[in-house]
Every structure is written in structure tokens, then in C-alpha cells.
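Undergrad: next come a sequence and a model predicted from it.
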Amino acid sequence: MQMALSSGLTRAIGVSNYNVTHLEALLAAPTTRVKPAVNQCQMSINGSAFCSPETGVCLHGPGHDDATIAFCRTHNITYEAYDVMSGCPFHDARLGAIARAHGMSAAQVCFRWTLQRGAILATGTGHNATKAALHSKDDLGTYDPNFELTGEEMAYLDGIRPQREGVRT
């Protein structure tokens, strides 16, 4: 990647799914001449899941890694969130109430939560033009300067964990 950057083939380089340990090792490596501009990681309100291909065991974790977000901020590495909508708990009644209180959709609240956690959004719409138009509208509404979640709303959303048999854990 560093060669591609120095050759002018790209304007920036980045990594994906690196935590603090990975980033520290990368930055300390004698072969690292350029730090990554971005660290793209899965991030969602409802938690993340890692499924081991060897064992098939799935581990559910929080939807955000505060330590890695802080490390990236300190080292001027952009933390980019992907897969935000896969963990947006559309079923959650209080999320719906928060969205209505702000005149936004649940998706926009999930996007806003991501931004307020210190990440930028990597969004995608697939190949469906109708879905693309709807998603783009939600994406843009997230940047409304009058739309900010309160500390109480953020704390509530931070506390949502993956659904298990219909019970919020």
C-alpha cells in the first residue's frame, strides 16, 4: 500500500477492522513509513458479531470500540464506520420515539449516533435505484445542523444490545 501511495496510484491508504493493538503494532513497525489515513470498522448500535469460520461460534460485542475510536482520533486516523444499518434496532420503541422527537427516521438516528460517537459513515445502497434514493435522503438528513442527539439519548442507544429471543439484553 505504501508503494501505491508513493507511486501516486492512490491519494491515501487505510486499514480495516484494526483495533488498538493492531494499530500500535502497525505504527511501531520499522517498515511503516506512512500511517493509515483511515481505519474502516463495523459499527452499529445493536452490537457487532464475529463468527469464527473454524468453530462456527459467534461472539457478540458492543457496537462500538471506544478505545480504538479514541486512539484513531489521537493519531489523526479517520475512523470510518461500515455496516451501520445492519445493527440499527428498528424494532426498538424508544428509538422510534427518539426519531419522532427529532422529526427524523430511525435510520437517521442510527447514522447520527455513529457520527456523534466520532466516526464517519461508509454507506452503500446496492443496485436498487429506489432504495438508493431513499438511503441517500436518510444519509443527507443525518448532517442537518439542527439534529443532535442528547446525552441521555446517546446513553440509551449505547446500552442497546443484540436481541435474543425477543428480549432486549
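TA: Yes, it's here.
Undergrad: rest of the way, CA atoms for contacts and neighbours
TA: Fine.
Undergrad: tally of neighbours for Glu153?
TA: Using other CA atoms under 10 Å, Glu153 has 16 neighbouring residues.
Undergrad: same question but for Glu148, I mixed them up
TA: 17.
Undergrad: quick one: contacts for it?
TA: Glu148 makes contact with Arg112, according to CA atoms under 8 Å, 6 or more residues apart in numbering.
Undergrad: could you look up the SS state of it?
TA: Three-state call for Glu148 (DSSP: H, G, I helix; E, B strand; the rest coil): coil.
Undergrad: next up, a structure to set beside the first:
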Amino acid sequence: MVSVPSIKLNSGHSIPAIALGVYQTPKDVAGSIVTKALDSGYRHIDSAAGYHNEQEVADAIGAWLKLNPSVKREEIFYTTKVWDTDHGYDKTKKQVELSLEKAKAIGYIDLVLVHTPRSNYESRHGTWIALQEAVESGKVKNIGVSNYGIKHIKELLSYPDLKVKPAVDQIELHPWLQQTELVKYLKEQGIEVEAYSPLVQAKKVDNPVVGELQKKYGKSYAQILIAWSLAKGFIPLPKTVTESRLIPNLESADIKLSSEDIKKLDDIPKNDPYASGWDPTIYPLDDEKK
């Protein structure tokens, strides 16, 4: 079984450096793919309230742990997220309670993220206060953000009642979208970087640079891009519902790209970068809307 390294968060907890993402994974598929992923060695599963599969994912983890008593609950890292329609103190408290109820089979949630910054100062602030309280309760171990740009992080860090810094910012990252300034800022603040769409949703499978490296290393398109993400210090979240791709994606942890090859990927022309189709990091703050 592949040994995937862990990264120490600013909270003191550790997070496995590769996750299975379950975005757009149907409810009737989520449980089985999560079970197979855990069998394959995954110890980090990334869900969200907006994915509508929290219950199935958490139940699958809980059932798997019962069948595998040699693996402790603390070895599995489960993430969920609060969507922007649930921003605000009261709404977020309710959403966290709902997510915890769905995660009853595993006892607690390792990481809750603010899914996007799309609301306003008061709502984002209230959401963060509610998440801090969830950490204080012990039912949520870590909190962070997703799709936050530098200005959104700066706003959060300026909250007068800030007690818990975000542990991570989950953003779209791959050689065609490197978000260099944002990544640099996050690292300076001690905030780890999670990379969603690390495979660019397979939109660049014919890229000649990646193809050259596939031949050199004898690896797949996905493995080269996941290896690049790991080499950059990111936590990639490759999504798949195809069981045959689970282990190869995880085996990317064993690939050591040379510095020259990392630079080749770094230097790929940045055309049409957003595989997700949007740039949430530029969502305006309140004073920018006036």
C-alpha cells in the first residue's frame, strides 16, 4: 500500500497530502467509491454540503472503520464545507449541526471550510464566529476557507474577535492556473494550500509538455499533474468515480519530478486557465461594490 505523507496544519493537526474529492459524485456512487478508496489506502476524503453526499460519505467511512478496527478514526481526515447561502452566524451554526448529524457515524468532522466568499462582511464574519465555536466545542477539529483570494484572507485575519486562523485555503490549482501571489501569501500566513481540479478536469490531456513527461517517467497524465502538485507543496484533491484510477492517483506520491521537469510544467502557457469556469477569488468586498 502506498504511504502518503501528511502535512502539519497551523492547528497542530495533520492532514494527508492527497485526498479523494467527491464533487459531483452521485449519492448512489459516493459510498462505494469512498469504501474502495479507503481500501486502496486513502485517508482523506473531501466532501461539502453543496455536494449533497455528506451522509453517504460519512456513513461509508464509519462502516469501513467498523470493518477495519486496526485503523483508528484519527487516521481518517474528513472535510465538508458551508455554502454561501448558509453564511451568517445563525445559518452557519444550523448548517454545522446538520453536517455533524450526517457525520454521526464518525463522531466528529476534521475540517469545515467556508466554501466561497460570496456574501458580505457581516455574513462572512458571522460564519467564522460560528465555526470558531464549533472548534471550541471539539466537534470540529479544524476550520478553513475555499476560493478565498488575498483580500478575503486579509479581511478574515482582521476580524477583531479572531481566535482561530484558517488552516487551509482550497483553490483551483494546476500548471495552467498557479495563482502564484495567492499561494505565496497563504504560505507566509501559515495557511496550507489545497488544490482542487488538479487534473484540469482532463481538459489538457493532449498537452505536449505533460505528454513528454508521461513518456519520460512512464506515468499517466493524472499522475504527472498530481506529482507536480505535491512537489509544489499543495494538497491535491483528485476526483474520480472510476475505481481503477484510485490506486494510480495515490501512487503519484512516489513520483519525484526533477527540478527541471517541475519548471517545464511551471512554464506552460496559461491559456484558458479556469477549468471550473469561474474565478471566485475576485468576488468584491463590500467597499468595492459601492
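TA: Yep, it's here. In this text, all values refer to a predicted model and were calculated from it rather than measured experimentally.
Undergrad: give me the TM-score for this pair.
TA: The TM-score (TM-score structural alignment, normalised by the length of the first structure) is 0.74; 140 aligned residues with a CA RMSD of 1.8 Å.
Undergrad: which element is the aligned partner of Gly211 of the second structure in the first structure on?
TA: Aligning on TM-score structural alignment places Gly211 of the second structure opposite Gly96 in the first structure. Gly96 of the first structure is located in helix 93-102, with elements delineated by DSSP states H and E.
Undergrad: which parts of that helix are buried?
TA: Burial within helix 93-102 of the first structure, assessed by neighbour count using 16 or more other CA atoms under 10 Å, is assigned to 95-96, 98-99.
Undergrad: Leu9 of the first structure and Thr125 of the first structure: what is the separation?
TA: Distance of Leu9 of the first structure to Thr125 of the first structure, computed by CA to CA, to the nearest Å: 27 Å.
Undergrad: what ranges does the second structure have for its strands?
TA: Ranges of strands in the second structure, per DSSP state E, are 6-8, 14-16, 20-21, 44-46, 77-82, 109-114, 140-146, 168-172, 192-196, 235-236.
Undergrad: in the first structure, point out the residues matching the longest one.
TA: Counterpart in the first structure of strand 140-146 of the second structure, with TM-score structural alignment as the criterion, is residues 10-16.
Undergrad: how far does that stretch sit from its chain's centre?
TA: From the chain centre to the centre of stretch 10-16 of the first structure is a distance of 17 Å (CA atoms, centre = their mean, to the nearest Å).
Undergrad: contacts for it next, please.
TA: Contact partners of stretch 10-16 of the first structure, identified using CA under 8 Å, 6+ apart, comprise 1-2, 4-5, 36-41.
Undergrad: 6 Å instead, please
TA: With contacts defined as CA atoms under 6 Å, 6 or more residues apart in numbering, stretch 10-16 of the first structure is touched by 36-41.
Undergrad: what's the match for Leu121 of the first structure in the second structure?
TA: Mapped onto the second structure by TM-score structural alignment, Leu121 of the first structure lines up with Pro236.
Undergrad: which residue, neighbours along the chain excluded, lies closest to its match?
TA: Excluding the flanking residues, the one nearest Pro236 of the second structure by CA to CA, 6 or more residues apart in numbering is Ala195, at 4.6 Å.
Undergrad: kind regards, and thank you for your time.
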